[in-house]
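J.: how would this look folded up:
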Amino acid sequence: MITDPASYLALVTALAVACQVVAWAVRIPSILILLIVGFGLGQLVTPDAVLGRDVLFGGVSLAVGVILFEGSLSLRFKDISDLGRTTLRLCTVTVAVAWGLITLTVWFLGFPVELALLVGAVLVVTGPTVIGPILRQLRPTRRIAALLRWEGILVDPIGAILAVLVFQAVLAGASADPFGAVVVTLGTTILTAVVIALVLGLLLELAIKRHLVPDFLHGAVFLAAAVGALALSNSIESESGLLTVTLLGIYLANRPNLHLEHVATFQEHLQVLLVGILFVVLAGRVAPGAVVDIAPVAGIFVLVLVLVIRPVSIQLALLGTGSTKEERRLLAFMAPRGIVAAAVTSIFALELSHAAERVSDPAHAARLDQLGEQASQMVPLVFLVIVATVAIYGLGVGRLAERLGLATTSPQGVILAGGDEWIVRVAQALDDLGVDVVMVSVYRVALNRARMAGIRVEMANLLSDYVVRDMELAGLKTFVAATDQDERNAIAAREFSHVLGRKHVFQLAPAATEHVGSDRTETASHLTARTPFAPALEYKELTERAQHMDVRRTSLTKKYTYADFQQMYDGRAIALFTVRGDEVDVVTEKSSIEGNVTLITLVPRTD
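T.: Have a look, this model is predicted:
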């Protein structure tokens, strides 16, 4: 058995990363694998025994705060400029309706009303730790992605605050003024969060804009600021830190000319690691016997939660907001619970079990002691809800989104950046095969020609904020930068690699320098993307050759192979794309083209 904290944490870290790699490979939500592995590890060693409860829950609180801070750094008001009312209703009315319905359901299932209110507060959250991976895999429309992201991040601290208010009311009981305690707690929480977030945000903004902190320390400074804000806020008012770090992140994300992309990247990598560790650790605290005991009740609860509570709360909240019927339907079936629900439930279950020791009134102490014993059922109930909702929404939302026309589970579309005539002809060939194509350029003539051919066009600077951040990417998988400027291609490719992945991002071969192969003249490999097409040509040569070539679609088979095709054109053809069923790939010089596939090429023009 592992008793050394260092060995335990090393094992948990390795398992957390391995689970997420496996989940990415098999295209299922990583949380499902993380929870299963966590349950299994918990049978061998429990985190409480190795780390101790104080260290465990202190670490959990800090990690959750960092996760919410990372998520809030992506919340820009510009993303919801046309969704302000919908977002507000989603984070207020939906929460209120869901809290009431969940509380009633839990109460009907036999829980005391105090615990029902607490569970209801905890489970109004949806969770960025679950929404984020699903969005990366699903890549829905910009509107849906913005709504889900804002709801997932903003509602997390709201749910935690609701839970704190319920907990304070339960502690106050009949011996004091519960309503007064709730009002004071709410006021203190909001005031504390706003003041700390505003003051710290201003200081960080001043330090960055005046270059008081070197670039290599930006990530560490922002991490320290988030952790410090969380701890300071919690010391003033319990569990107010989550709201503080969320407001801090939103403030920083929306300050003009405050470029924090490198900080966001650092925080994102840290978030991925922390999410995996937290799920493995917290799942290890749940005993199999407790899960079995609560499973029948949890099954009924999940069905009501998915089929009744979420759809009703969405329809009531978003009615008359301007959201479309398809958007409301998708939002109604997209509410997986995440790490905040698990962490907050674990913390308050522990607090309730010790609450009776701090109360002098015997009757009230006896009631709190009884609630503490019953609170032990909250943790396995919430974990089963997390598993079930992640499985239901994570595995089923893709098919629903496709049927509603809001996303695709297997995006294959292509972004072609450039304004040359051959690009228009290639885009039309892809479009004729049913491939989604977007052509990005600043040249009106080329865009008009593409638009007349039925191609979706975006007239924009390739390096503009619109293209990098706001352009609709639903259904798109591949980016090919083919402008006449190598540096522009490289910069755009690096930006798109953050969204599409380096595997699917290409730029034309850079122009040859005078001293080929010199490390002083060649562009560094980490600053360039993959090179497309076979042979891989630079812009000038490709453009000149394309003027005397036609775009051709050729069906290759086992009898008529790629080698046969190249032999027919004496190796002068330029292979561009392959289309195999619904799968579209860019041809490179390392591609192995075999079997039945449609090949798109540029071939020498014949009379």
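J.: going forward, measure contacts and count neighbours with C-alpha atoms only.
T.: Fine.
J.: Neighbours of residue 80, how many?
T.: Using other C-alpha atoms under 10 Å, residue 80 has 17 other residues around it.
J.: Is it in contact with residue 146, as I believe?
T.: Yes: the pair residue 80 / residue 146 is scored as a contact, 6.7 Å apart, by C-alpha atoms under 8 Å.
J.: Could you grab the helix/strand/coil label for residue 606?
T.: coil (DSSP: H, G, I helix; E, B strand; the rest coil).
J.: Equivalent analysis for residue 551, please.
T.: Recorded secondary structure, residue 551: strand (three-state DSSP).
J.: Okay, it and residue 582: tell me how far apart.
T.: Distance, residue 551 to residue 582, using C-alpha to C-alpha, to the nearest Å: 20 Å.
J.: same question, residue 207
T.: Remark: distance between residue 207 and residue 582 (C-alpha to C-alpha) = 50 Å.
J.: and what of residue 260?
T.: Counting by C-alpha to C-alpha, the gap from residue 260 to residue 582 is 37 Å.
J.: and if you look at residue 150?
T.: Residue 150 sits 32 Å away from residue 582, going by C-alpha to C-alpha.
J.: who's more crowded, these two?
T.: Shown here are residue 150 and residue 582; by other C-alpha under 10 Å, residue 150 has more neighbours (24 against 11).
J.: what's the spacing between the strand or helix carrying residue 491 and its chain's center?
T.: According to DSSP states H and E, residue 491 maps onto helix 486-500. In this view, helix 486-500 has its centroid 20 Å away from the chain centroid, taken as C-alpha atoms, centre = their mean, to the nearest Å.
J.: which parts of the next helix or strand after it are buried?
T.: Following helix 486-500 in sequence order, the next helix or strand is strand 505-507 (DSSP H and E). Of the residues in strand 505-507, 505, 506, 507 count as buried by neighbour count, 16 or more other C-alpha atoms under 10 Å.
J.: so where does the residue nearest to residue 330 when sequence neighbours are not counted fall, helix or strand?
T.: With sequence-adjacent residues excluded and distances taken as C-alpha to C-alpha, 6 or more residues apart in numbering, residue 330 is closest to residue 401, at 6.5 Å. Per DSSP H and E: residue 401 is located in helix 378-404.
J.: Now find how far off-centre that helix is within its chain.
T.: 15 Å.
J.: Next, the second sequence, to be compared with the first:
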Amino acid sequence: MEASFEITLQIVIAVFAGISAQVLAASLRVPSIVFLLMFGILLGSDGFGLLDPHMLGTGLEVIVALATAIILFEGGLSLDLEELSKVSTSLQLLVTLGTMITLLGGSMAVHWLGEFPWPIAFLYASLVVVTGPTVVSPLLKQINVDRQVATLLEGEGVLIDPVGAILAVVVLNTILNDHTDFMTAMSSLTLRLGVGGVIGAAGGWLMSLISKRANFLSFELKNLVVLAGLWGLFALSQMIRSESGLMTVVVAGVVFGASSVPEERLLRRFKGQLTILSVSVLFILLAADLSIASVFALGWGGVFTVLVLMFIVRPINILFCTWNSEFNWRQKLFLSWVAPRGIVSASVASLFAILLTERGINGGEAIKALVFLTIIMTVFCQGLTAAWFAKCLEITSKDAIGAVIVGCNPLSLLIARLFQEWGEPVVMIDTDAQRSEQAQAQNLRVISSSALDTGVLEEAGLGEMGTFLAMTSNGEVNFVLAQRAAEEFNPPRVLAVFPRDPQATISTNENTVSQALIPDLPIKTWNDYVNDGQVKLGTTTLNESSFDLQQEHLMALIRAGELIPLLVEREQHLQVMPAAQEWEVGDRIIYLLHDPRPQLLKRLSGASQSTRLALEKLPKVEEIPLAKLSQLSRSDARTP
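T.: Predicted structure coming up:
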């Protein structure tokens, strides 16, 4: 009874410490692995001694195997095949040629600098050819790097994990059986990849078929069926050929994700939650098992080995694998810098250390220590500086321009034209054919379809746009559309016109979807104002001397329902105004003012129909008659 309680306590401590590390990392916006490593080491034998993974016995290997299967399946599920096709050549080279470059470069570095014997040197290099998707993906989401770069890094992390793990098994088998020749090793590698690929493809298709056809199952039960299925595929593949299971779960995730399964968004959320839990527990347990003395025993040779891996081997890898690609030098430099190692390296190294020790072969603890030193150095050096580096290289997606706007109504058409006149691409989406034609008549690109269809959003190019704005007459629909766009494409700015407390906002992530323009915008009323010509378009620049007065005046008009701020120009970027936007000195506010004097606007409507907005030429404070934008109103609307 006491032994079972001790094991239970170990698991509880690991879970509590792991989730605490995730929460702290999220609040400070740093990679979670930083705190996972710190907490694990502090709780382990070299810290407070509260956590002893050896008490789990063989259960530790089981936890590592099943948790790693979930992590890699979720990674495969998240791969965007359409985006991958744009970088397919570079990705293929990274997984093949890049693996060989890292294997050779890493083994030479650790042999000459770390003084490891060649067999152990090759084993270490095979463990660090993988990059960590559990580190890379959260990191890229935090810094919002250019989508093409993010796709390549995420694809590399997911696809190279099983390849690297299987390669490491082949090298280990070669060490344990010194008579194994090169051809035998390569055939073993190919066989494992083939077995894993076939079982994964078949299993992924079967799971997607069940999810589509089994309508009698609730969504919650379907989630558990998929979980049981991926573990079943993993076990089957391992039974047929050891260490082929990792490839199986990745391929199963890719096939399942490409099958357009209903409620896939919710399934991904469930698997994402399991991945966070798995990563948290694994890193805590494995870090707690690390001996700090073995890390210090590596000396400067270990440090120099990792530095060579980071500053020589990785850049050479990227140089060869992206030679004829469309990546510019800034993107290539960032790719060369970001290659943190993660959970697969740590878990496989821990298992190998046990196997080598059991066979009486020296070097197991040294390899484990050097792998963890590699993880620590790459995560701290690259993970903590990636955001700063991306900003310096100007490759963050926050700088992305253009907008995808759902809903063709007078107010949304006005915003679309403002973006267009600013020189930014705009795509509008609406299911109403007549409204779509009216928008097309204003030289706007329109897609007549439903924005709930992910393929429509892809066709609109949302992956490369800076803003998504949902402005239909239904606030709840707007929120659902914005949430879907944020989860599937993660554009820098996602806004929607929705009520303050709609029923659909029970699961609102305020950091993802922002309320557009003003709270509780009466969009129908303002559409009528625009149609009837009872508005003026104006702009004002907030200056330091009268900032408070200007802001108070504008807010008073907003509260009175007489004004809505549409856009803000800040640092030469044009953005849709969020309702909770905090204004700053120097902001240029472009607003719409209600003016119930249509006769006055009629007398001011002498401007040509083709007059451009020329917002960049507007003075500090000026109101512009909407007559200059008469092309925006519907064809049957009264001309102001």
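J.: Could you find the closest non-adjacent residue to the spatially most central residue of the first structure?
T.: The residue lying closest to the centre of the first structure (C-alpha atoms, centre = their mean) is residue 132, at 1.6 Å. Leaving aside its chain neighbours, residue 132 of the first structure sits nearest to residue 149 (7.4 Å; criterion: C-alpha to C-alpha, 6+ apart).
J.: can you check residue 252 of the first structure too?
T.: Sequence neighbours aside, residue 201 is the residue nearest to residue 252 of the first structure in space, at 6.3 Å (criterion: C-alpha to C-alpha, 6+ apart).
J.: so that neighbour touches residue 251, yeah?
T.: Yes: counting by C-alpha under 8 Å, residue 251 is a contact partner of residue 201 of the first structure at 6.7 Å.
J.: who touches whatever residue of the second structure lines up with the residue nearest to residue 132 of the first structure in this structure?
T.: Using TM-score structural alignment as the criterion, residue 149 of the first structure maps onto residue 154 of the second structure. Going by C-alpha atoms under 8 Å, 6 or more residues apart in numbering, residue 154 of the second structure touches 79, 133, 136, 137.
J.: Map the last one across to the first structure for me.
T.: With TM-score structural alignment as the criterion, the equivalent of residue 137 of the second structure in the first structure is residue 132.
J.: Look up the closest residue to residue 553 of the first structure, ignoring the ones flanking it.
T.: Spatial nearest neighbour of residue 553 of the first structure, chain neighbours left out: residue 600 (4.7 Å); criterion: C-alpha to C-alpha, 6+ apart.
J.: Could you do residue 382 of the second structure as well?
T.: residue 338 (5.8 Å).
J.: Map the one you found onto the first structure.
T.: In the first structure, residue 338 of the second structure lands on residue 334 (TM-score structural alignment).
J.: what does residue 74 of the second structure give?
T.: Checking TM-score structural alignment: residue 74 of the second structure goes with residue 70.
J.: Neighbours of that match, how many?
T.: Here the number of neighbours of residue 70 of the first structure (other C-alpha under 10 Å) works out to 29.
J.: For the host helix or strand of residue 427 of the first structure, could you pull out the residues that count as buried?
T.: Using DSSP H and E, residue 427 of the first structure sits within helix 421-432. Within helix 421-432 of the first structure, the residues scored as buried using 16+ other C-alpha under 10 Å are 421, 422, 423, 424, 425, 426, 427, 428, 429, 430, 431.
J.: mean distance, the helix or strand following it to its aligned residues in the second structure?
T.: The first helix or strand that comes after helix 421-432 of the first structure along the chain, using DSSP H and E, is strand 437-441. Average distance, strand 437-441 of the first structure versus aligned residues of the second structure after superposition (mean C-alpha distance after the TM-score superposition for the first structure): 4.8 Å.
J.: hang on, the earlier thing: show me what the helix holding residue 427 of the first structure packs onto, helices and strands only.
T.: Helix 421-432 of the first structure is packed against strand 437-441, helix 444-452, strand 549-556, with contacts defined by 3 or more C-alpha pairs under 8 Å, 6 or more residues apart in numbering; DSSP states H and E.
J.: who's in contact with the first one?
T.: This means strand 437-441 of the first structure. With C-alpha under 8 Å, 6+ apart as the test, strand 437-441 of the first structure has contacts from 413-419, 424, 427, 430-431, 447, 450, 455-462, 476.
J.: Against residue 552 of the first structure, how distant is the counterpart of residue 564 of the second structure in the first structure?
T.: Counting by TM-score structural alignment, residue 564 of the second structure corresponds to residue 574 in the first structure. Taking C-alpha to C-alpha as the measure, residue 574 of the first structure falls 10 Å from residue 552 of the first structure.
J.: Need the overlap of contacts for the two.
T.: Residues touching both residue 574 of the first structure and residue 552 (C-alpha under 8 Å, 6+ apart): 601, 602, 603.
J.: Next up, the contacts around the equivalent of the first one over in the second structure.
T.: Spelled out, it's residue 601 of the first structure. Alignment note (TM-score structural alignment): residue 601 of the first structure maps to residue 591 of the second structure. Residues in contact with residue 591 of the second structure (C-alpha under 8 Å, 6+ apart) are 537, 538, 539, 563, 564, 565, 566, 567.
J.: likewise residue 354 of the first structure?
T.: Counting by C-alpha under 8 Å, 6+ apart, residue 354 of the first structure touches 369, 372.
J.: what does residue 51 of the first structure give?
T.: Counting by C-alpha under 8 Å, 6+ apart, residue 51 of the first structure makes contact with residue 5.
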